[in-house]
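# sequence-free structure coming up:
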């Protein structure tokens, strides 16, 4: 069966491209920026954390209803940014994202929480100091 419907795409770029670039139909691109985590985790651990986020994105993309999928995926990006913040994890945003999923997509809240309480995230929180650890335990345990 030929699935080519005759669509044709082309692009010409006359400038340097430093980010993602795609041409076509139904393209979904994601970017993982775990730069802040790289200061406190080994390269293998950063890769593992990136895989955890990829799994979360996949779970959310497949488990969220179409009407909420884009917003839910944007919350995953917010969570990723909060966890891998440059100086320390942003617990307020992490708590907000957990609450959003609990309210709007409760069947996905567990996978969000499992990432938040993952030992790698705990390692990032611990690196930020004792007061951050205490606040983390207050919010998430």
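Looks like it came in fine. Every value quoted in this text rests on a predicted model; they were computed, and no experiment measured them. Residues are numbered from 1 along each chain as shown.
# hey, let's count contacts and neighbours off CA atoms from now on
Will do.
# quick check: residue 50 vs residue 84, distance?
10 Å (CA to CA, to the nearest Å).
# and those two? which has more neighbours close in?
Between residue 50 and residue 84, counted using other CA atoms under 10 Å, the more crowded position is residue 84 (24 against 17).
# list the buried residues for the lengthiest helix in the chain?
Assignment by DSSP state H gives helix 43-63 as the longest helix of the chain. Neighbour-count burial for helix 43-63 flags 46, 49-50, 53-54, 56-57, 60-61 (criterion: 16 or more other CA atoms under 10 Å).
# between those residues, which is closest to residue 109?
residue 60 (9.8 Å; CA to CA).
# correct me, but residue 90 touches residue 82?
Yes - with contact defined as CA atoms under 8 Å, residue 90 and residue 82 form a contacting pair (4.7 Å).
# about what we covered before: reformat the buried residues of helix 43-63 as TSV; add distance to residue 120.
Formatted as TSV, the buried residues of helix 43-63 follow (distance: CA to CA, whole Å):
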residue	distance to residue 120
46	9
49	7
50	11
53	12
54	15
56	15
57	18
60	21
61	23
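# try it against this one:
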């Protein structure tokens, strides 16, 4: 056998099989079978939480310019067929920088269990990114703790 070459014989292998040096393996899964779908009642409750934060924003008056648009972006990102974690990160950071008085309320929206469930339903890769960005680890998630 030449240096740097492998001869491999495998029988009855299921799943991924990687041989060699300096390999990069990327695994992506779609939505998990058996993931509990979010109910309309849960979505309604989540939307009510968004309205609660909008009411807090209205109390701030003109000092919250631009925040309404960010909340709209966040709600759209959270409730999309495939939630957009990058928008969640952007909106959270925007509030931390621009309107810290509401940053806690926005972070609470992002960490709402229904949001976690929506992200989890979209697949493991998205759940991993959500967990990485927000330091969450839901018991039903296979995402590793950091």
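Thanks, I have the structure now. Predicted model, so just to flag it, every value in this text is computed and none were measured.
# returning to what we had before: run the chain-centre distance for the longest helix of the first structure.
7 Å (CA atoms, centre = their mean, to the nearest Å).
# for the following helix or strand past it, packing partners?
Once helix 43-63 of the first structure ends, the next helix or strand along the chain (criterion: DSSP states H and E) is helix 66-83. If you count contacts as 3 or more CA pairs under 8 Å, 6 or more residues apart in numbering; DSSP states H and E, helix 66-83 of the first structure packs onto helix 43-63, helix 91-104.
# can you redo those as a markdown table with distance to residue 72 of the first structure?
Output for those, formatted as a markdown table (distance: least, CA to CA, whole Å):
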| stretch | distance to residue 72 of the first structure |
| --- | --- |
| helix 43-63 | 7 |
| helix 91-104 | 8 |
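# whichever residue in the first structure pairs up with residue 90 of the second structure: neighbouring residues, count only.
Using TM-score structural alignment, the equivalent of residue 90 of the second structure in the first structure is residue 96. Neighbour count for residue 96 of the first structure, taken as other CA under 10 Å: 14.
# how close does residue 96 of the first structure sit to residue 111 of the first structure?
Distance from residue 96 of the first structure to residue 111 of the first structure, by CA to CA: 15 Å.
# so residue 49 of the first structure touches residue 119, yeah?
No - judged on CA under 8 Å, residue 49 of the first structure makes no contact with residue 119 at a distance of 10.0 Å.
# if I pick whatever residue of the first structure lines up with residue 129 of the second structure, what's in contact with it?
Counting by TM-score structural alignment, residue 129 of the second structure lines up with residue 135 in the first structure. Contacts for residue 135 of the first structure (CA atoms under 8 Å, 6 or more residues apart in numbering) come out as residue 91.
# next, the mean deviation of the helix or strand where residue 135 of the first structure lies compared to the second structure.
Assessed by DSSP H and E, residue 135 of the first structure sits inside helix 130-140. In the superposition against the second structure, helix 130-140 of the first structure averages 0.7 Å from its aligned positions (mean CA distance after the TM-score superposition for the first structure).
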